[in-house]
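Participant: Turn this into a model:
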Amino acid sequence: MKTGISIIICCYNSERIISRCLQHLFNQETDPNLQWEIILVNNNCTDNTEKIAQELFKKHPHIESKIIIENKPGLAFARTKGIQNAQYSYVIFCDDDNLLCKNYIQTAYSIINSDNTIGACGGMGIGEFETPPSPIIQRMQDCYALGSQEKNISFLYGAGICIRKEIYDRIINYKYPLFLNGRTGNQLLAGDDSEICKWIILMGYKLKSSNYLTFKHVIPKNRLDIKYFKKMLQGFGYAAPILKVYDIQIKQYDFFYIQLYVIKIILELIKTAIIYTINPQSYGDMYFRYCILKGYYYWGYKYLKKTYKQISSIINAPNFKVLNECK
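Facilitator: Here you go, the predicted structure:
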């Protein structure tokens, strides 16, 4: 595998923003010796996304680029197709509405290449809003991949994340289960990025973030609507029980802990509901915990226990190697 970075952009009807996204990649300032490429994944686009990208790639022939197609709808499937077509040792997932700062690729490479125990690194999102967000949304800006991640040790935003390709290859080749498939068309599922991060940690790697890795996240008016925001929280809430199963495995707790966590969420919901009566701006905190409880009901105790056992059987198998055993 050649040393360098593959930037993967997964697109579903991205004609509105893809030009700006690509232009920020064309303007990257990198060491002349650093090899990198752009891979655009057409995930069932019905607009002019691919045509626009082709025209822009022709204007920048000095940058390696290609367009591939993934017909199976879903962000996770599109990313997997991108990984399978990537030729370099590290990959950056750049969302179509991400505008990476001019030294993003070089800085991400320097961070992840400096320490072989870093499995993935992430940056800081800065919002570019079509209209000012409401106070309710401002309180939970991380839902939009905004803000610093330097204190995160258990997950990273999918936006702008840089991952060792060998880790993703291992997940694909050994068919490690991925229960959260991400966005599918207009359906707002969530948690696929965090699930990959959980596998990274289970493999013995660590996560790293830097505020020097900055990107703008272009957020149109419709994504700041309260109905859209609630759909996002539903996606995060439904993903939470699955991610908690991973956390239990990482901390080597018994599955019984899941019941204690449900009780904790119930108590937090009651607390946030009381706070909401005093401060309506805390609505998102309350609704998110409500969605987590709905998520537990959706998956069910038996399925979550089955998931726990499935993950356990993999990480306890003789052929499952963690970082220090792979070197």
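
Participant: only C-alpha atoms for contact and neighbour calcs from this point on.
Facilitator: OK.

Participant: Return the distance of residue 122 relative to residue 239.
Facilitator: Applying CA to CA, to the nearest Å, the value for residue 122 to residue 239 is 21 Å.

Participant: out of those two, which sits in the more crowded spot?
Facilitator: Counting neighbours by other CA atoms under 10 Å for residue 122 and for residue 239 shows that residue 122 has the greater number, 30 against 25.

Participant: so that one sits in a strand?
Facilitator: Yes: using DSSP: H, G, I helix; E, B strand; the rest coil, the secondary structure at residue 122 is a strand.

Participant: correct me, but it touches residue 148?
Facilitator: No: Residue 122 lies out of contact with residue 148 (CA atoms under 8 Å); the separation is 9.3 Å.

Participant: what's the overlap in contacts for these two?
Facilitator: residue 210 (CA atoms under 8 Å, 6 or more residues apart in numbering).

Participant: one more to put side by side:
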Amino acid sequence: MLLSVIIPTYNPNPERLSRVLEALRDQSLGPQHWQLVIVDNNSSNGVLGHMDLSWHPNHQIVAEKKQGLTFGRIAGFRRALGDVLVLVDDDNVLARDYLSLVTTYFSRDPALGSAGGRITASFDGYQPQEWTRPFWNMLAIRDPGNRDLAASSLSGGYPAFAPVGAGMAVRKALVDGYIREVSDAPGAITDRTGNSLASGGDNEINIWVLKQGYKTAYFPKLSIRHIIPASRLEKGYLARLNYESTRSWAELLRRYDLCPWDTVPGWSVGLRKIKSWFVFAAWRSPSGYVKWRGACGLYEGLIKKPD
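Facilitator: Next up is the predicted model:
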């Protein structure tokens, strides 16, 4: 089975990207067995022009001018030759056996559509403040436990353990239909776009997988270290992330009739935000402020659209 590793990137940090590529170079599955596709999503810092990829016999850098992580992923999907595609962010350091394990899981289960694993944080050179811990999941730091988990439908809602974009593996045969789905949909989820912190593109892939009758799964043996710079644990960044990701999450769930919350009239949103300011005591602590911004994003994502 041939894999394709897809790395969409926008103005990557050279040190972090080098670590990502070093981990790929060190994979137990030799580079002759997988394809490397790096998608330059309209970068302007010139970092990709200085990356040494001579170690990989089947690599390419693809330019995608249309801004947005979803568009970057789709550009990579279209160039991919593998039966299974592995999404890697430009700050994801894969464990040495990651690609070989992905090959094993997808080879032995034809019904497996998407999969991911355990993601731990790499806080290099600093110690994060304790108040930030409840928000680490927003930074794609996740540990659903030590057991394999799988879901084959959306009957119980969106599976909490479903893979996120960091390290997600997905069957290529399913991606072709997903591309048509999001390309034709008005107001498609674009995910990260420039400085926007909206999200949901990876969740939409899982929803598509499940709607096609395939399984999505979590395998704890799949391991990634996610490099988290100190700036992503600052109050302002976390507040903006909570606001934008929560709003886009509500919009995505509504699109697929999976939303557990009722819609709200637009006129009420301002009042709800004021009430939440006091509920979360947003003035008292960074944690309260970040939670309040998440509530604001939720209300905006639930605004009832006119008939």
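
Participant: Quick TM-score on the pair, please.
Facilitator: After superposition, the two chains reach a TM-score of 0.82 (TM-score structural alignment, normalised by the length of structure 2), with 287 aligned residues with a CA RMSD of 3.2 Å.

Participant: residue boundaries of the helices in structure 2?
Facilitator: For structure 2, applying DSSP state H gives helices covering 14-25, 69-79, 98-108, 172-184, 201-211, 235-255, 269-279, 286-301.

Participant: Next, format those as TSV and append distance to residue 163 of structure 2.
Facilitator: Formatted as TSV, the helices of structure 2 follow (distance: least, CA to CA, whole Å):
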stretch	distance to residue 163 of structure 2
helix 14-25	19
helix 69-79	15
helix 98-108	13
helix 172-184	15
helix 201-211	8
helix 235-255	15
helix 269-279	31
helix 286-301	22
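
Participant: closest to residue 85 of structure 2 out of those?
Facilitator: For the helices of structure 2, distance to residue 85 of structure 2 was read as CA to CA. The smallest value, 6.2 Å, belongs to helix 172-184.

Participant: List the buried residues of the closest one.
Facilitator: Buried residues in helix 172-184 of structure 2, defined by neighbour count with 16 or more other CA atoms under 10 Å: 172, 174-175, 178-179, 182.

Participant: So which of the residues you listed is the closest to residue 279 of structure 2?
Facilitator: Of these, the one sitting nearest to residue 279 of structure 2 (CA to CA) turns out to be residue 182, at 37.3 Å.

Participant: Identify the residue nearest the closest one in space, chain neighbours excluded?
Facilitator: Distances taken as CA to CA, 6 or more residues apart in numbering put residue 188 closest to residue 182 of structure 2, at 5.8 Å, once the chain neighbours are dropped.

Participant: which residue in structure 1 lines up with that neighbour?
Facilitator: Counting by TM-score structural alignment, residue 188 of structure 2 corresponds to residue 179 in structure 1.

Participant: Pull the number of nearby residues for that match.
Facilitator: The number of residues packed near residue 179 of structure 1 is 13, by other CA under 10 Å.

Participant: okay, the lengthiest strand in structure 1 sits on what stretch of structure 2?
Facilitator: Longest strand in structure 1, counting residues (DSSP state E): strand 206-219. Aligning strand 206-219 of structure 1 against structure 2 (TM-score structural alignment) gives residues 215-228.

Participant: for stretch 67-85 of structure 1, same thing?
Facilitator: Counting by TM-score structural alignment, stretch 67-85 of structure 1 falls onto residues 61-79 of structure 2.

Participant: and the matching stretch, how far out from the chain's middle?
Facilitator: 15 Å (CA atoms, centre = their mean, to the nearest Å).

Participant: For the residue of structure 1 most remote from its centre, give its distance to residue 266 of structure 1.
Facilitator: Taking CA atoms, centre = their mean, the residue of structure 1 most remote from its mean C-alpha position is residue 278, at 33.8 Å. Distance of residue 278 of structure 1 to residue 266 of structure 1, computed by CA to CA: 19 Å.

Participant: got it, and residue 242 of structure 1?
Facilitator: 17 Å.

Participant: ditto for residue 280 of structure 1
Facilitator: 19 Å.

Participant: okay, those two: which has more neighbours?
Facilitator: Taking other CA under 10 Å, residue 280 of structure 1 and residue 266 do not tie; residue 266 has more neighbours (16 against 13).
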